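**Student:** just coords:
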């Protein structure tokens, strides 16, 4: 017999209570083995534009959370009628009637214009088979990989860096090439980032954030580190590429996250990506970090090849699913 379930819907605008953020983070650790923090969940809500759809559907049994479904506007695909959904269910009830009801109730919270619903799941986890049975289909796949920095020997790849240097390319920390208190410098970096992201082979092109949103979510974020953000310079001093290292998650203080590494298309083939990746890795190793992780789309064969040769080890894939809500 199914337990007596108490259902609740929350719309975290302006914000949830500290107690609820803490309960939510603890539940994600139990249900998803996800090392999320209450502060991180709160910051996501603080960054959300006023009035933008965001709903949490909660299921409780005997006062304890057993299910959470979140619907919101995708951070990278802010298109009319597009929403994203995530399901987290207590291990004792995953995939059963409670999961089905949770999904149905969460979808009922979507605005009337909902046309496409996206979900990102880990390959092999229960959500993948469950959502595919509900009509979701895979549209993209991403690899998360981790590099053991202490085992990395940059000298083994010296021929790649020498090739870039012979072409007149240089890599410097952003802190040495830009005054980020100056808005014009901020916008220069923003323009480069948007251009580089437009050249990443996403299965679905991303929707660029407005400058103010990007500044709030990237430059003003506590994990942003101008010394760990590297810029590739042309012989004339143009900014032609980047590699991002972000300060670690509080739950994994020895592991940095490497975000975008990219080089403008017209400057590729000269070893610039290698110079960026190896410079960032060497700096992270020198600062005492044990590992760096990154995520790449399966269609980004050149970057995946570099990562594999450097020693990045692939982990569980993240799979993007989508379902059309109407014709």
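**Tutor:** Cool, the structure landed. These numbers come from a predicted model, not from an experiment.
**Student:** for the rest of this, base every contact and every neighbour count on C-alpha atoms.
**Tutor:** OK.
**Student:** against residue 325, how distant is the residue nearest to residue 111 when sequence neighbours are not counted?
**Tutor:** Ranked by CA to CA, 6 or more residues apart in numbering and with sequence neighbours excluded, the top spatial neighbour of residue 111 is residue 53, at 7.6 Å. The gap separating residue 53 from residue 325 is 17 Å, by CA to CA, to the nearest Å.
**Student:** and if you look at residue 303?
**Tutor:** Taking CA to CA, one finds residue 303 at 34 Å from residue 325.
**Student:** between those two, which is the more surrounded one?
**Tutor:** residue 303 (18 against 14; other CA atoms under 10 Å).
**Student:** helices along the stretch 1-150 of the chain, start to end?
**Tutor:** Applying DSSP state H, counting those that start in this stretch to the stretch 1-150 of the chain gives helices spanning 18-32, 38-47, 97-108, 126-133.
**Student:** tabulate those (JSON lines), appending mean neighbour count and distance to residue 218.
**Tutor:** Listed next are the helices of the stretch 1-150 of the chain as JSON lines, based on neighbours: other CA atoms under 10 Å; distance: least, CA to CA, whole Å:
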{"stretch": "helix 18-32", "mean neighbour count": "17", "distance to residue 218": "22"}
{"stretch": "helix 38-47", "mean neighbour count": "14", "distance to residue 218": "11"}
{"stretch": "helix 97-108", "mean neighbour count": "17", "distance to residue 218": "29"}
{"stretch": "helix 126-133", "mean neighbour count": "16", "distance to residue 218": "30"}
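**Student:** just put the ones you listed in JSON lines and tack on distance to residue 61.
**Tutor:** Shown next, in JSON lines, are the helices of the stretch 1-150 of the chain (distance: least, CA to CA, whole Å):
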{"stretch": "helix 18-32", "distance to residue 61": "13"}
{"stretch": "helix 38-47", "distance to residue 61": "22"}
{"stretch": "helix 97-108", "distance to residue 61": "11"}
{"stretch": "helix 126-133", "distance to residue 61": "21"}
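**Student:** got another one to weigh against that:
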């Protein structure tokens, strides 16, 4: 059996479906679709050097890699690669070939430091360490049973506070961009991000096919968007929190809980049965909020880093 690595063919539905399927099998707590894969590839800015690779064996896609440069980081040369192999097709060399190809492309694009999320299992961590990667911060995947679990009861918003949806801002999303930019800047991460391109945000985030405008809740205080939760859905039964955040001036008032509880209740009413989210392991306040909702950790990833010569 010969394994080859090639670029994803984003114009071929069967190829993008295979890409999404392999990634979904390797990370069953990730909500994605072939349409989302195509969108991500189509709306990447040139300076991000985004790439999607597949490992193919005898005509079957058995592994995937996403790679790029964190162009929105204030620190130059920060590259990333995330490699996943079909759980029933491991130990055939696909992961090694994908890592090597991705590293070569990132080095050619000017990367000096590489970051990769690795599942916190002995085999996955050993694979990364053999290739010169060192573990750093960790993050959890969490799952909530929406079908039979018990959500906290809905409560009436305080005076001056309104619950709206992202759909309500369709005519002018700029206030949401400002809120997203501020909260993203404060997210715990090895690679910081600064959102400063409104048009790119519109194309890559606001119009992303996973973002459910009707289920994403925005908390408005005295007319100002103060907190939000972005709901990602796959059009089936799976719901995922893409981001939850509160503007600095409004923190400590329970607004993130208010937003998330509203969105989760409406998602359950719409027929979604599973909810997923992710948390940096050091983000104690958000972990506490998610445990309050009933989320349970279902997997952990460790960010690994490699310095290039």
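**Tutor:** Happy to help now that I have it. All values derive from a computational prediction rather than experimental measurement.
**Student:** quick check: TM-score for this pair?
**Tutor:** For these two chains in superposition, a TM-score of 0.83 is obtained (TM-score structural alignment, normalised by the length of structure 2); 306 aligned residues with a CA RMSD of 3.2 Å.
**Student:** show me the contacts for the residue minimising distance to the centre of structure 2.
**Tutor:** Structure 2 has residue 242 as the residue nearest its centroid, 6.2 Å off, counting by CA atoms, centre = their mean. For residue 242 of structure 2, the contacting residues are 229-232, 277, by CA atoms under 8 Å, 6 or more residues apart in numbering.
**Student:** and of the helices of the stretch 1-150 of structure 1, who's closest to residue 267 of structure 1?
**Tutor:** helix 38-47 (34.3 Å; CA to CA).
**Student:** mean deviation, that closest one versus structure 2?
**Tutor:** Comparing helix 38-47 of structure 1 with its match in structure 2 after superposition yields a mean distance of 2.0 Å (mean CA distance after the TM-score superposition for structure 1).
**Student:** what stretch of structure 2 does that helix fall on?
**Tutor:** Mapped onto structure 2 using TM-score structural alignment, helix 38-47 of structure 1 covers residues 34-43.
**Student:** check stretch 284-302 of structure 1 too.
**Tutor:** Aligned using TM-score structural alignment, stretch 284-302 of structure 1 spans residues 267-285 in structure 2.
**Student:** quick one: contacts for residue 10 of structure 2?
**Tutor:** With CA under 8 Å, 6+ apart, residue 10 of structure 2 has these contacts: 16, 38, 41.
**Student:** skipping adjacent residues, who's closest to the residue nearest to the centre of structure 2 in space?
**Tutor:** Spatially, and ignoring its direct neighbours in sequence, residue 242 of structure 2 is nearest to residue 230 (5.2 Å; CA to CA, 6+ apart).
**Student:** likewise residue 176 of structure 2?
**Tutor:** residue 225 (7.1 Å).
**Student:** could you do residue 203 of structure 1 as well?
**Tutor:** Excluding its sequence neighbours, the residue lying closest to residue 203 of structure 1 (CA to CA, 6+ apart) is residue 140, at 5.7 Å.
**Student:** burial check on the aligned residue in structure 2 for the one you found, number of neighbours?
**Tutor:** Structural correspondence for residue 140 of structure 1 with respect to structure 2 (TM-score structural alignment): residue 137. A count of nearby residues for residue 137 of structure 2, using other CA under 10 Å, gives 16.
**Student:** what about the residue nearest to residue 266 of structure 2 when sequence neighbours are not counted, distance to residue 38 of structure 2?
**Tutor:** Spatially, and ignoring its direct neighbours in sequence, residue 266 of structure 2 is nearest to residue 215 (6.7 Å; CA to CA, 6+ apart). According to CA to CA, residue 215 of structure 2 stands 23 Å off from residue 38 of structure 2.
**Student:** with residue 45 of structure 2 instead?
**Tutor:** From residue 45 of structure 2 to residue 38 of structure 2 the distance is 14 Å (CA to CA).
**Student:** counterpart of the residue nearest to residue 176 of structure 2 in structure 1?
**Tutor:** Match for residue 225 of structure 2 (TM-score structural alignment): residue 239.
**Student:** so that match sits right up against residue 230, yeah?
**Tutor:** No - with contact defined as CA atoms under 8 Å, residue 239 of structure 1 does not count as touching residue 230 (10.2 Å).
**Student:** the two - which one has more neighbours?
**Tutor:** residue 230 (25 against 19).
**Student:** quick one, what contacts that one?
**Tutor:** Residue 230 of structure 1 sits next to 171-174, 242-244, 276, 280 when contact means CA under 8 Å, 6+ apart.
**Student:** which is the next helix or strand following the helix or strand where residue 160 of structure 1 lies?
**Tutor:** Per DSSP states H and E: residue 160 of structure 1 is located in helix 158-166. Once helix 158-166 of structure 1 ends, the next helix or strand along the chain (criterion: DSSP H and E) is strand 170-173.
**Student:** touching the helix or strand following that following strand from outside, list them.
**Tutor:** With elements assigned by DSSP H and E, the helix or strand that comes after strand 170-173 of structure 1 is helix 174-177. With contacts defined as CA under 8 Å, 6+ apart, helix 174-177 of structure 1 is touched by 226-231.
**Student:** rewinding a little: can you tell me which of the contacts of residue 230 of structure 1 are buried?
**Tutor:** Those of these that meet the buried threshold are 171-174, 242-244, 276, 280, by 16 or more other CA atoms under 10 Å.
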